[in-house]
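S.K.: Sequence first, predicted model second:
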Amino acid sequence: MSTYAIGDLQGCLDPLKALLDRIHFDPTSDRLWFVGDLVNRGPQSLEALRFVRDLGDSAITVLGNHDLYLLACAFTDKQPKPGDTMDEILEAPDRDELIDWLRNQPLIHHDPELNWTLVHAGIPPTWDIPMAMAQAKVAQKALRQSDPMPFFTAMFGEHPAYWSDSLSKTLKIRYTINALTRMRYCTADGRLDLKEKRPLDEVSPDLIPWYDMPRRASRDARIVFGHWSSLGEARDRRKTWGIDQGCLWGRSLTALHLDTRPATVISEPCPRYRELGKHKE
C-alpha cells in the first residue's frame, strides 16, 4: 500500500488520470491525499469533483480556497467571477450531492502513523498541529451545520492578521480559514500577509514564507501543502513540501510519495493548459 499527495487539480482531470497511470495507482490498496482546490478555472471542474468524490475511501481531500468559494456560491448570493469554471457544478443535476460531499471534507488532515499532515496553504506560525486541528474542527462544525450562513459570514475578510484567544468566534473562524487555505507569507512579527503571491526573489525582504518563520510551532511536523504555484520545485523546505506545480498554467501535476524516505516526487507534464494559463494567471 502506498500513499500519494496530489497537487492542486483546479478542474484539470486528464492530467490526474495520466498521473495515476504513471504511479500505477491501485484503488484497492493505495491512498491519495488531495491538497485541495479540486475545482475552478480548469476545463473539467465538474468531472474532477465527481472523480475524486467517487474514489471513496481511497482518497482524502482537504478544502482549498477555490473549493470554499464554490461552497459560498452554492449557499449565498456570491456569483462566480469571470474566468471561473464553477457554473457547470452549480447547474449539474447532482449539484446537491456534490456540494454536500464537498462541505463535509476537512480543512486539515493528520495521520499519526504516516507522521504527515495535509493542508491546503499552511499552518500559522504560532500553532502546532493539535492547535490547528482543534481550530479547524470549530470551523468545520460551522460549515456542516444545517444553516451554514454563520460560516460564510465569517469567511470573507482580511482581518484579523494575528491570532488571539480573545478573538470572537466569528473572527477565530475567519483567521482559521485564511491561515489554512490562503496563507503564503507572514511578517516578522507573525502577521498574515494574504495579498502577496509572487516568488520569493520578487517580494519584500520583510515578508517570510510561513514555513521559514523563526520558532514556528509546527517545525517538527512533516507537512504537505498546495496553493503556491510560484514557489518553485517540489522539495523539502524545513520538513514542508509545497506540491502545487502549476498544472493549470501548463507546467505539471505532481504526486508526492509519502511512504518513501525521503519523499519522492512524480510529475505529469501539462503542456495542453499553457495557452489557458496565459489568460488566467
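M.R.: Received the coordinates, thanks. Residues are numbered from 1 along each chain as shown.

S.K.: make it CA atoms for all contacts and neighbour counts henceforth
M.R.: Will do.

S.K.: Leu19 sits in which helix or strand?
M.R.: Here Leu19 sits within helix 13-22, counting by DSSP states H and E.

S.K.: So which elements touch that helix?
M.R.: Of the remaining helices and strands, those touching helix 13-22 by 3 or more CA pairs under 8 Å, 6 or more residues apart in numbering; DSSP states H and E are helix 45-54, strand 252-257, strand 264-269.

S.K.: out of these, which comes closest to Ile129?
M.R.: Closest to Ile129 of these, according to CA to CA: strand 252-257, at 20.4 Å.

S.K.: Compute the inter-axis angle for that closest one and strand 264-269.
M.R.: Computed by axes from the mean of the first three to the mean of the last three CA atoms, to 10 degrees, the angle separating strand 252-257 from strand 264-269 equals 160 degrees.

S.K.: got another, please set it beside the one above:
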Amino acid sequence: MTVYAVGDIQGCYDELQTLLTKVAFNAEKDELWCVGDLVNRGPKSLETLLFLYEMRHCVKLVLGNHDLHLIACFYDHDRLKKHDTIQDIIHSKQGTTLINWLRQQPLVYFDPVRCIAMVHAGIPPLWTLEDSLMRSAEVEKALQSDKEIGKFLKNMYSNDAVNWHESLKGQERLRVITNYLTRMRFCKLDGTIEFNSKEGIDSAPSGYMPWFEVPHRKMEGQDILFGHWAALEGRCNEPHVYALDTGCVWGSCLTMIDVETKQMYSTNCTAIKGK
C-alpha cells in the first residue's frame, strides 16, 4: 500500500485525476490523504467532493477554512461570497450527505504507524501533538453536534481571536483553535497570529515569523503535512515539515507527496482559476 497526500484541491478536479493517474493510484490498496480546502474557487467543487466521498474507504482528510466555509454556507446561504464556487454543492441532491460527511472529519490527523501529522494551516508552536489532537477534538465535537453546530458556525471566525491561553472557554476557545489549525501563517514567539499577510516567508510583519520557524516549537522534529499557504510554492525549508499547497487554483500546479518516501509529484493547472 502507498499513501499519497495531496495539497489544496479547491475544486481542481481534473488536475487531481491527472495526478492520481500519474502515480497509478489504486483505490483498492492505496490511501489518499487531503490537507484540506477540498473545494471553492476552482471550477469543479461538487465533482471533487463527490469523488472523494465515493472512495471514502481509502481517503483521510482534515478540514480547511474553505471546507468550514462550505459547511457554514450550507446552513446559511447568506454567508456565500461573490467568488465562491460551492453553490452547486449546496443545491445538490447529495448536499446533505456530503455536508454530514465533512462534519465527521478532523482538523488534525495523526498516523501512529508512519508517525506523521496532517493539518490544514499549521500547528501552533506552543502545542504538543497531544495538545493538537485534543483541541482539534473540541472543534470536531461542536461540528458533529446538531445542538452545537449552529452556534459554532456563527462564531467560527474572528480576526480578534489571535492568542491561545488555557483559560479560554466556550466559543472563544473554539474560535482560537479553529484559527490556529485552519488559518495560521505567521505568528510571534508567544503564538500570537496575524491574518493580513499572505505572501511568502520574506513578507513576515515585524515581530512575526512562519509558524514552523518559531524556535523550540513543541512539535519540532515531528513530520507534519500542511497546505493553506500557496505563496510558499511548496517550499518551507524546515526539516520534517512539508508544504503541499502549490496554488493550483491560482494557475500554478497541484502537488502530491508519497508519505513514506517523500517523493513529490505535480501537475500544472489546466485552466485559469481563482477568480
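M.R.: Here it is on my side, so go on. If you're wondering where the values come from, they're calculated on a predicted model, not measured in any experiment.

S.K.: follow-up on the earlier one: could I get the helices and strands packed on helix 13-22 of structure 1 in CSV, plus columns for mean neighbour count and distance to Gln105 of structure 1?
M.R.: Formatted as CSV, the helices and strands packed on helix 13-22 of structure 1 follow (neighbours: other CA atoms under 10 Å; distance: least, CA to CA, whole Å):
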stretch, mean neighbour count, distance to Gln105 of structure 1
helix 45-54, 19, 10
strand 252-257, 24, 20
strand 264-269, 18, 25
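
S.K.: Identify all contacting residues around the helix holding Leu19 of structure 1.
M.R.: Contacts to helix 13-22 of structure 1, defined as CA atoms under 8 Å, 6 or more residues apart in numbering, come from residues 9, 44-45, 47-48, 253-255, 267-270.

S.K.: hey, where'd the helices end up in the stretch 51-200 of structure 1?
M.R.: Assigned by DSSP state H, counting those that start in this stretch, the helices in the stretch 51-200 of structure 1 fall at 65-75, 87-90, 95-103, 129-144, 149-155, 169-181.

S.K.: Just the endpoints, please. Distance across stretch 216-229 of structure 1?
M.R.: Distance between the boundary residues of stretch 216-229 of structure 1 (CA to CA, to the nearest Å) amounts to 22 Å.

S.K.: Buried deepest among the helices of the stretch 51-200 of structure 1, which one?
M.R.: A comparison of those by mean neighbour count, using mean count of other CA atoms under 10 Å, puts helix 169-181 on top with a mean of 23.

S.K.: And that one, what does it pack against?
M.R.: When contacts are defined as 3+ CA pairs under 8 Å, 6+ apart, helix 169-181 of structure 1 packs onto helix 129-144, helix 149-155.

S.K.: between those, which gets nearest to Asp193 of structure 1?
M.R.: Per CA to CA, nearest to Asp193 of structure 1 of these: helix 149-155, 16.2 Å.

S.K.: which non-adjacent residue is nearest Tyr242 of structure 2?
M.R.: Nearest non-adjacent residue to Tyr242 of structure 2, counting by CA to CA, 6 or more residues apart in numbering: Leu225, 4.9 Å away.

S.K.: what about that neighbour, which SS state?
M.R.: strand (DSSP: H, G, I helix; E, B strand; the rest coil).

S.K.: Just give me the neighbour total for it.
M.R.: Leu225 of structure 2 has 27 neighbouring residues, counting by other CA atoms under 10 Å.

S.K.: Who are the contact partners of it?
M.R.: Counting by CA under 8 Å, 6+ apart, Leu225 of structure 2 touches 35, 116-119, 241-244.

S.K.: Out of these, which is nearest to Ile149 of structure 2?
M.R.: Using CA to CA, those come closest to Ile149 of structure 2 at Val119, 21.0 Å.

S.K.: Enumerate every residue touching the residue sitting nearest the centre point of structure 1.
M.R.: Residue closest to the average C-alpha location in structure 1 (CA atoms, centre = their mean): His120, at 2.5 Å. Going by CA under 8 Å, 6+ apart, His120 of structure 1 touches 35-37, 62-64, 107-108, 180-182, 225-227.

S.K.: quick one on the thing from earlier: going on from the helix holding Leu19 of structure 1, what's the next piece of helix or strand?
M.R.: Sequence-wise, the next helix or strand downstream of helix 13-22 of structure 1 (DSSP H and E) is strand 31-34.

S.K.: Thr97 of structure 2 versus Gly227 of structure 2, what's the distance?
M.R.: For Gly227 of structure 2, the distance to Thr97 of structure 2 - CA to CA - is 25 Å.

S.K.: End to end on stretch 164-172 of structure 2, go ahead and measure it.
M.R.: The straight-line separation of the ends of stretch 164-172 of structure 2 (CA to CA) is 10 Å.

S.K.: for that stretch, the distance to its chain's centre please.
M.R.: Centroid displacement of stretch 164-172 of structure 2 relative to its chain, using CA atoms, centre = their mean, to the nearest Å, is 22 Å.

S.K.: Find me the equivalent region of that stretch in structure 1.
M.R.: The aligned range for stretch 164-172 of structure 2 in structure 1 is 163-171, by TM-score structural alignment.

S.K.: that older thread, distance to Trp249 of structure 1 added to the helices of the stretch 51-200 of structure 1, as JSON lines?
M.R.: As requested, the helices of the stretch 51-200 of structure 1 are exported to JSON lines (distance: least, CA to CA, whole Å):
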{"stretch": "helix 65-75", "distance to Trp249 of structure 1": "16"}
{"stretch": "helix 87-90", "distance to Trp249 of structure 1": "21"}
{"stretch": "helix 95-103", "distance to Trp249 of structure 1": "24"}
{"stretch": "helix 129-144", "distance to Trp249 of structure 1": "30"}
{"stretch": "helix 149-155", "distance to Trp249 of structure 1": "27"}
{"stretch": "helix 169-181", "distance to Trp249 of structure 1": "20"}
